[in-house]
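> Need a 3D model of the following:
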Amino acid sequence: MSTLTVALVQTDIQWCDRAANLAKLSTQLLECKDVDLILLPETFATGFAIAERRIRVDETGEDVLVWMKKMSATLDAVIAGSVLVHQGNKAANRFFWVWPNGDVQFYDKRHLFRLGNEGDFVVAGTNRTVLTVKGVRILPLVCYDLRFPVWSRNCNDYDVLVNVANWPAARRHIWDTLLKARAMENQAFVLGVNRVGEDGNGVAHNGGTAGYDFVGEPLGIAPDNQEAICKLTLDLQALAQFKTSFPAFLDADVFSIES
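Sure thing, here's the model as predicted:
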């Protein structure tokens, strides 16, 4: 496939209210017709309420995954976003990917946000995952993962890096900078999806949802401090031509990652 059309959904998440968030998104996503992939923020159904056991879903995804399957089939697009899922006495921050035919894949967030004590409530994932959507190879990451370039290093095994987040406004400059850096160093498209609004802990988020091409140039950026859907078309042929003309990936260091 030479192009991939994506919709990046920047939304204000109601704290611990799955029903309200899914109802609102059901309306918002009606704008996402004729796209291949729809990306939702980290913990889109509840907010980053990692200490609240009552809002976690079981490993089947319960009502959240049922909703994702319904919307994916209705819009004929892959829908992806992270959900807090019961994992023993803790949770997994699970980045679900749902196909229109009902297929489901996922990636569990690897790097847990120490400053927010995420590790006290969430189990770290161990598997780096590459998914394929209409022939396009995608590396899914969640929020804090963005700070760790080894985990996101392109071993010539992906075309697009996706990061969904609840990234605070106080560190917005870092978010913007790292998204561009990951694109340039990995010679890949990078898509970042963040929320807006204040969460239940009083943490402000001002967005920064954006797509960048393989040299770090913006393809589209959602407006700050408001809900918006940013639609982009990724030209995979242009990526291939660039990598042929500037094959820096062939000089990358060989390494391995330990769990």
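
> Please count neighbours and contacts with C-alpha atoms only from this point.
Will do.

> now the most centrally placed residue in the chain: how far from residue 99?
Taking Cα atoms, centre = their mean, the centroid of the chain lies closest to residue 164, which sits 2.7 Å from it. Going from residue 164 to residue 99 by Cα to Cα, to the nearest Å gives 18 Å.

> go on, residue 154?
Taken as Cα to Cα, the span from residue 154 to residue 99 is 24 Å.

> what's the answer for residue 82, then?
Residue 82 is 15 Å from residue 99, by Cα to Cα.

> And the two? Which one has more around it.
residue 82 (26 against 22; other Cα atoms under 10 Å).

> Where does the residue lying closest to the more buried one once chain neighbours are set aside sit, in terms of helix or strand?
Leaving aside its sequence neighbours, residue 82 sits nearest to residue 95 (Cα to Cα, 6 or more residues apart in numbering; 3.8 Å). Per DSSP states H and E: residue 95 is located in strand 90-98.

> What are the contacting residues of the next helix or strand after that strand?
Following strand 90-98 in sequence order, the next helix or strand is strand 104-108 (DSSP H and E). If you take Cα atoms under 8 Å, 6 or more residues apart in numbering as the criterion, strand 104-108 is touched by 92-98, 124-129, 140-141.

> one more to line up against the first:
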Amino acid sequence: MRIALGQIDVAWKNTSKNKEKCEEFIQKASENKVDMIIFPEMTITGVSNNVPYLLEANEEIVQWFKDRANKYNINICFGYVKEADDKGQNNLLVVSPKKEKIVEYTKIHPFSYANEDKYFKRGEEIKFFNINEMIFSPFICYDLRFPEIFQIASKKAHAVIVIANWPKNRREHWMALLKARAIENQCYVFGVNRVGEVKSLVYSGDSMIIDPLGNVIETISEKEELIIADINLKEVENIREKFNIKNDRREEFYAEFIK
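Modelled structure (predicted):
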């Protein structure tokens, strides 16, 4: 199976420019026979707490990606904001070449440090989806700091996705945590970050494709680029069979200290 990560500079309040960049990468991925391309958090709008602005074109954004998935015969994973009660939901959506929604995930951990929790309703469910027999579980940005949800996901998933707008001043955390999640869960990890600068925030990218042993297969730093890698379901199964870490987990014991 072939996966691509689209590391882009999300132009602030310029949805047309962001769509142009995404389509360029989608076309290139399709030409390289990619099965799924993954873009950063809030792909077309950029990350913001201005929920009314984010909601202005949310349905149009979804339809736009559906149309490109169909046109280029590729699965597309992207981020956008959906309305939920009096707040927004920071969502990840995967659409198929048939214009169908494969999965929709809501960020479980809004980033309270930046007041996201005041504007976005938190998700309550870990999600899974299947492409070519590979089971994926998607997450968003700050979720990466909470290993428990990845342990739950990897009971079923062969790969996890993390889409983000992760600032450069915490880039070492991003890279270390992505590798840790791959190692401790014995699964592929696809971390997709943005690049560029918005107001006082600088983003270094550092998007990565990491194998189940924690080896970085492909990565790119501070520029817009499409990276592509082939992954193998059998590799996950073989590693887990030969060195089954989950057999030694003591979840009932751990739970006693979390109550």
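
> Run through the residues that contact the residue nearest to the centre of the first structure.
So residue 164 of the first structure contacts 39-42, 81-82, 141-143, 192-194 (Cα under 8 Å, 6+ apart).

> Could you do residue 111 of the first structure as well?
124-125, 144-145.

> Make a markdown table out of the residues you listed and add secondary structure, distance to residue 21 of the first structure and neighbour count.
Formatted as a markdown table, the contacts of residue 111 of the first structure follow (DSSP: H, G, I helix; E, B strand; the rest coil; distance: Cα to Cα, whole Å; neighbours: other Cα atoms under 10 Å):
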| residue | secondary structure | distance to residue 21 of the first structure | neighbour count |
| --- | --- | --- | --- |
| 124 | coil | 25 | 17 |
| 125 | coil | 26 | 16 |
| 144 | helix | 23 | 19 |
| 145 | helix | 25 | 20 |
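
> Tell me which two of those sit farthest apart.
125 and 144 (12.6 Å; Cα to Cα).

> What residue in the first structure is paired with residue 77 of the second structure?
Matched across to the first structure, residue 77 of the second structure falls on residue 80, judged by TM-score structural alignment.

> likewise residue 124 of the second structure?
Checking TM-score structural alignment: residue 124 of the second structure goes with residue 126.

> Quick check, its match in contact with residue 110.
Yes: between residue 126 of the first structure and residue 110 there is a contact under Cα atoms under 8 Å: 6.1 Å.

> between those two, who's got more neighbours?
residue 110 (22 against 13).

> Leaving out chain neighbours, which residue sits closest to the aligned residue in the second structure for that one?
Using TM-score structural alignment as the criterion, residue 110 of the first structure maps onto residue 108 of the second structure. Nearest non-adjacent residue to residue 108 of the second structure, counting by Cα to Cα, 6+ apart: residue 123, 4.2 Å away.

> check contacts around the one you found.
89, 105-109.

> just residue 206 of the first structure next, same as before
By Cα under 8 Å, 6+ apart, the residues touching residue 206 of the first structure are 168-169, 172, 195-197, 224-226.

> how about stretch 110-127 of the second structure: buried residues?
Within stretch 110-127 of the second structure, the residues that qualify as buried are 110-111, 116-117, 119-122, 126, counting by 16 or more other Cα atoms under 10 Å.

> Could you do stretch 169-187 of the second structure as well?
Quick answer for stretch 169-187 of the second structure (16+ other Cα under 10 Å): 174, 177-187.

> so where do the strands sit in the stretch 151-259 of the first structure?
For the stretch 151-259 of the first structure, the strands defined by DSSP state E, counting those that start in this stretch cover 160-164, 189-193, 196-198, 204-206, 210-212, 218-221, 228-235.

> Those strands: which one's closest to residue 63 of the first structure?
Nearest to residue 63 of the first structure among these is strand 160-164; the distance by Cα to Cα comes to 20.5 Å.

> ok and the closest one relative to strand 90-98, angle-wise?
130 degrees (axes from the mean of the first three to the mean of the last three Cα atoms, to 10 degrees).

> starting at the chain centroid, how far to strand 160-164 of the first structure?
Distance of strand 160-164 of the first structure from its chain centroid, counting by Cα atoms, centre = their mean, to the nearest Å, is 5 Å.

> Just give me the mean distance for that strand relative to the second structure.
Once the two models are superposed, strand 160-164 of the first structure sits on average 0.4 Å from its counterpart in the second structure (mean Cα distance after the TM-score superposition for the first structure).

> tell me the angle of that strand relative to strand 189-193?
10 degrees.

> Strand 160-164 of the first structure corresponds to what range in the second structure?
Going by TM-score structural alignment: strand 160-164 of the first structure matches residues 159-163.

> just to revisit the earlier point, the residue nearest to residue 82 of the first structure -> the second structure?
Aligned partner of residue 95 of the first structure by TM-score structural alignment: residue 92.

> ok, its match - contacts?
41, 77-80, 104-107, 138-140, 163.

> Just the closest of the residues you listed to residue 218 of the second structure, please.
Of the contacts of residue 92 of the second structure, the one sitting nearest to residue 218 of the second structure (Cα to Cα) turns out to be residue 163, at 15.9 Å.

> check contacts around residue 162 of the first structure.
For residue 162 of the first structure, counting by Cα under 8 Å, 6+ apart, the contacting residues are 138-141, 190-192.

> just those now: which is nearest residue 247 of the first structure?
The closest of those, once distances to residue 247 of the first structure are taken by Cα to Cα, is residue 190, at 18.2 Å.
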